[in-house]
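Student: please work out how this folds:
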Amino acid sequence: MFDPELLKGFISDSLEMLDEVEPHIVQLQREFEEKGVINRDTLNEIFRLFHSLKGASAFLGLENINKVMHEAENLLGALREGRIKISAKHVEAILFGCDFIRKVLPELQEKETDKEFEGESQRVIEELRKSLMEPSEKVQEEIPLSEVPKDEDISERVSMTQKKVKTDIRVDLDKLNELNDLVGELVIAETMVVRNPDLKGYRFENFEKAAHQLHRIISSLQDLAMSLRMVPIGGLFRRMIRVAYDTARRSGKEVELILKGEETEVDKTVIEAISDPLVHLVRNAVDHGIEPPMERERLGKPRKGLIELEARHEGGEVLISVRDDGKGLDKEAILKKAREKGLIQPGAVIPDEEVFQLIFLPGFSTAKSVTEISGRGVGMDVVKSRVEELRGWVEVKSAPGEGTSFILHFPLTLAIIDGLLVKVNGHIYVLPLYAVKELFPLDLKDITFLPGGKKVIKRHGKLHPVVSLRELLGIREKERNEGEILVLLEQKGKELCLGVDEVLGQRDTVIKPLPKRLGRITGISGCSILEDGGVCLIIDVQGILERVGSGNFQHSKGGGEIC
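Tutor: Presented below is the predicted three-dimensional model:
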């Protein structure tokens, strides 16, 4: 019996290794098809990773994994020695072996053995042997062997592991979450001390110096705790190479996946949550976006379609985009399906961005046929809901014949935000600062009424809808006054002027989830603790924008008051 922690480390390392090796395998075939030669460095890297996995599985007594890796090594060895020329069959067989390992690894945590997978491992081995025996042209130039790790003995392996532990350790995400929660409590405690109402009107020089030093240390600790949760998105992006390859092979498409911004760091929680949505978007781009090779040639496009994955930081957000150069979304087909389902009225004029958002409705699909890949209208709604669970949103851009872009927007941090504290009817609320564009005092004569009772205000040459936070939250009206403040909010390309009684200032805000018994409340994304121990609600800007609507306002004369 071996140490469970050793097995846990093997499982985690093996999954990372598979994420690394699968793109190399796909790249190896693509480079051979394009250049007619096998890239030695790529092949050697694949061989090295498989050899490491084989050695580690042998050390842990995982015989079936070891046998599959040994057979995969035989196939790779034939490629290295130039005895065979790589083909799609070889790539499929090797990836079949990777799939087997992925299936077995999660089971090892409980069973600590792979013996029950003997039948499946034998099928994989037969597939690998079959691909090796298939007739193939010999590669003209034999590829020389590079340095391959020799089989280390146990003592040497343990020594290497001990050296690695000194510089690299693995930490459970739950522990990082707990650390961030504690730092958040520390931020709240600091605020409660420094802004204690009992100190109001007094000035203590030494106390202020100590408070300033405390704030500096807590800020540094907060930044460090948040950075521990941030990981490069490249690992997730590289997994999509396999997804695009498999989908293209099954749909008869030719596709190249381009990765940009792999070094962009994203919260680990976001990485885990968007893996499935990203898989769906890439599959969707290949299956629905990219045209078949013959059709692309007829349209004057290259046979091979392009799909681009990109991640970048912009303002207080992380943007992850999936772009293709395919046929684009069929706006008329979407509108037709929406009318059939009674989602929009006949003759209604809807902006393109709102039309494209219809594809995220459950069961909505314009596909003429259902395939094993897609067409049932299941998936896009999951993409949107998963992104919104992370307080994000999905932007869609598309042009006929040019392609489609899905851009996922997420907050840079999920635990703490820069907040603008505002007061309404004696209660304090928090607005995310990244959504605040401007603050300005309300002047009643600038308000214009539209048919239906909607109100707008002209600012910088644009008309913006105006609504009070009091009305949105269902708070009983009070007598209005000229001292109110309008907060210009912007998100998803939509803008809104939100009326509040008072602006209290900027504050680091620790986000706490609402109690589960309250369920989901439209317009509220969470809560936080104030310095006096009271609770304030955090406003969901996206939620109130959707509730109010973007509004296509035509200017008309009039005046009045805000709500």
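
Student: going by C-alpha atoms from here, please, whenever you check contacts or count neighbours.
Tutor: OK.

Student: the helices in the stretch 251-400 of the chain, which residues?
Tutor: Taking DSSP state H, counting those that start in this stretch, the helices of the stretch 251-400 of the chain run over residues 268-284, 293-298, 331-340, 352-357, 380-389.

Student: the structure of the following sequence is requested for comparison with the preceding one:
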Amino acid sequence: MSGATLTIDDPQLMGDFVTESLEHLSQVEIQMLILEKDPEDKPAIDTVFRGFHTIKGLAGFLDLTDIREVAHETETLLDLARKGQLRISPAVVDIVLAAADFLKAWLNRITAVLEGQEPEQEPEKEALLVRIRAGAQNDATPQTAAESAAPAPKPVAQAAAAEPQPAIAPKLAPEAAQPAVPAPVSSATEEAARSGAGERKPAAAEKVAGEDIRTVKVQTSKLDFLVDMAGELVIVQSMVRHHPELAALHNPAALRNLAQLERITGELQKTAMSMRMVPVGGLFQKMSRLVRDLARKTGKQVEMESFGADTELDRNVVEELADPLMHMIRNAVDHGVEAPEGRLAAGKSVVGKVTLRASHQAGHIVIAISDDGRGLVRAKIVEKAKKTGLIETDQGMSDREVFDLIFAPGFSTAAAVTDVSGRGVGMDVVKQQIQKLRGHVDIESVPGQGTTFYLRLPLTLAMIDGLVVGVGEERYVVPLFSVREMLRPTPEMLFSVENRQEMGLVRNNLIPVVRLHERFGVEPRSREATDSLWIVAEAAGKSFCLMVDELIGKQEVVIKSLGESLKNVPGIAGGAILGDGRVGLILDLESIFRWEARVA
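Tutor: Next comes the predicted model:
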């Protein structure tokens, strides 16, 4: 099947093939990185061999000639390693990973056709086959110019790639062109390839912890719809519960039924949300391959360790997190970790280390990206910031404030531009994408010892815990994770700086006061600070007081889009339908704080 004639007769079967092949290629990458450290690991060799062998068989059954040929030649090379006739060297690892990238590129083309899109250009096959055959003769050739010029394959069906890679499901829904969430069931496609029949088998039962667990594959579109409907049900249930007539109801049986409805609705919502949660291990695995490739490109020795790979996060967050995490890993390897001679001179191991950690903290997930390299040098950052006009002086700036300058657009302290990094793009994009996910980035760095970036993210993009506050006749939702405390100010707590910036004395610290009614042009009930409520919040790494009229209550709200015309309004992250049926605007506190700083 060539690029000009890429037609698909059975979308369902082809969709199954793509899903199962992605699973095998995911394992190929994991095991090849293991083999690079331990070439004698026979189970790893067997796993990689079986992966290419299965893909070859399925591709032959589906008449995918290019995939079958590359998989067959790679299988031949790996068979020599299984028999002890070929040692797994770094050059052989390069070849096998190049073959895996080729297959991914083809899977990407198939996915494009399944989704009704134009497939990209075919990846170069002949040069790769020559390279694989040379490797089988223990004479691995360097990557050819044609191969190096070929674009790296894009992620295929990101939802599947970001999630744990299970075996293929026996059946796809009729809309097979849409990506689906894989589930661990029997491999019907492989059985079809062996038998020459396209019959589907029922889902196999899998023994887990002594119980029969049956799973099916579900389209992500259907799963998202289920989550949305569960959210709508929560909204309606909340509106029913807060209805004035029902609030005055004293019938015990009716109240019991309402309580039961609330309980069942809550459980349904939690279950629906949990179905979208996936481990970050798949994402960490991609970063492990990236570190390996960057180390070879930069001539450095770098290892990656990961912890908390089983920590679960909303699938949509995992997908959005891939690009910023990739930028940060690139910077850690290129800018952070020193060259071998530099590490030896500094008394370090010649092998640098990059560490990824994921953990749950207070309803959020925190991902830490660490390296044991040279660290951030304050003087160097300040010098560059002065040259570019970001600051005039660093007097009074903390290390954290100075480090945050690296997120400014176009900021880079790289001495030279490389194809890895150094063009001044990347870190500003990282911050924008993390903010888009309602998260924030913190930096810790010690010169000569390394740097750690902390990404703090919500577990899901669909819901948020918030404080519902009132300003005049309007309702706003303040994200609870940003709130530190609430208080009613006294006259002794009010200060002004140069007769223009209003400040509040909270726990012996002067922090800015932001009047929400001024930000959105709303008429408040009172302009006197002592008649209002201060919500001490944190945004952009700094604290400030958000002044509102009243606190209405705490509520878990379903986030709703405001549409194209209102989606970019500064200070607003979205909308929500409150328990009384009114619409409340969800606040983007970081944007509000930046606006206040500019005005001040």
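
Student: out of the helices of the stretch 251-400 of structure 1, the one nearest residue 245 of structure 1 is which?
Tutor: helix 268-284 (9.5 Å; C-alpha to C-alpha).

Student: check which helices and strands the closest one sits against.
Tutor: For helix 268-284 of structure 1, the contact count by 3 or more C-alpha pairs under 8 Å, 6 or more residues apart in numbering; DSSP states H and E identifies helix 234-251, helix 380-389 as packing neighbours.

Student: for residue 425 of structure 1, which of these is the nearest?
Tutor: Nearest to residue 425 of structure 1 among these is helix 380-389 (29.1 Å), distances taken as C-alpha to C-alpha.

Student: what range in structure 1 matches the longest helix anywhere in structure 2?
Tutor: Looking across structure 2 with DSSP state H, the single longest helix is helix 11-37. With TM-score structural alignment applied, helix 11-37 of structure 2 matches the range 4-30 in structure 1.

Student: doesn't residue 476 of structure 2 belong to a strand?
Tutor: Yes: under DSSP: H, G, I helix; E, B strand; the rest coil, residue 476 of structure 2 sits within a strand.

Student: that one matches what in structure 1?
Tutor: Under the alignment (TM-score structural alignment), residue 476 of structure 2 maps onto residue 429.

Student: just residue 501 of structure 2 next, same as before
Tutor: By TM-score structural alignment, residue 501 of structure 2 lines up with residue 454.

Student: tell me the spacing between the closest residue to residue 510 of structure 2 other than its chain neighbours and residue 540 of structure 2.
Tutor: Nearest non-adjacent residue to residue 510 of structure 2, counting by C-alpha to C-alpha, 6 or more residues apart in numbering: residue 504, 5.4 Å away. Distance check for residue 504 of structure 2 against residue 540 of structure 2: by C-alpha to C-alpha, to the nearest Å, it reads 18 Å.

Student: shouldn't the residue nearest to residue 510 of structure 2 be in contact with residue 514?
Tutor: No: using C-alpha atoms under 8 Å, residue 504 of structure 2 is not in contact with residue 514, being 9.9 Å away.

Student: and the strand or helix carrying the residue nearest to residue 510 of structure 2, what does it pack onto?
Tutor: Using DSSP states H and E, residue 504 of structure 2 falls within strand 501-506. Contacts defined by 3+ C-alpha pairs under 8 Å, 6+ apart place strand 501-506 of structure 2 against strand 494-497, strand 509-515.

Student: so which of these gets nearest residue 101 of structure 2?
Tutor: strand 509-515 (51.7 Å).

Student: ok, residue 255 of structure 1 - contacts?
Tutor: 244, 245, 248, 286, 290, 304, 305, 306, 307 (C-alpha atoms under 8 Å, 6 or more residues apart in numbering).

Student: now mean neighbour count and distance to residue 520 of structure 1 too, for the helices of the stretch 251-400 of structure 1, in TSV please.
Tutor: Formatted as TSV, the helices of the stretch 251-400 of structure 1 follow (neighbours: other C-alpha atoms under 10 Å; distance: least, C-alpha to C-alpha, whole Å):
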stretch	mean neighbour count	distance to residue 520 of structure 1
helix 268-284	19	19
helix 293-298	14	46
helix 331-340	16	27
helix 352-357	15	21
helix 380-389	18	11
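
Student: can I get the ones you listed in TSV with distance to residue 84 of structure 1?
Tutor: Shown next, in TSV, are the helices of the stretch 251-400 of structure 1 (distance: least, C-alpha to C-alpha, whole Å):
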stretch	distance to residue 84 of structure 1
helix 268-284	31
helix 293-298	28
helix 331-340	48
helix 352-357	48
helix 380-389	42
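
Student: out of these, which comes closest to residue 325 of structure 1?
Tutor: Going by C-alpha to C-alpha, the one of these nearest residue 325 of structure 1 is helix 293-298, 10.2 Å.

Student: which residues in structure 2 does that closest one align to?
Tutor: Counting by TM-score structural alignment, helix 293-298 of structure 1 corresponds to 340-345 in structure 2.

Student: residue 207 of structure 2 reaches residue 215, doesn't it?
Tutor: No: between residue 207 of structure 2 and residue 215 there is no contact under C-alpha under 8 Å: 11.5 Å.
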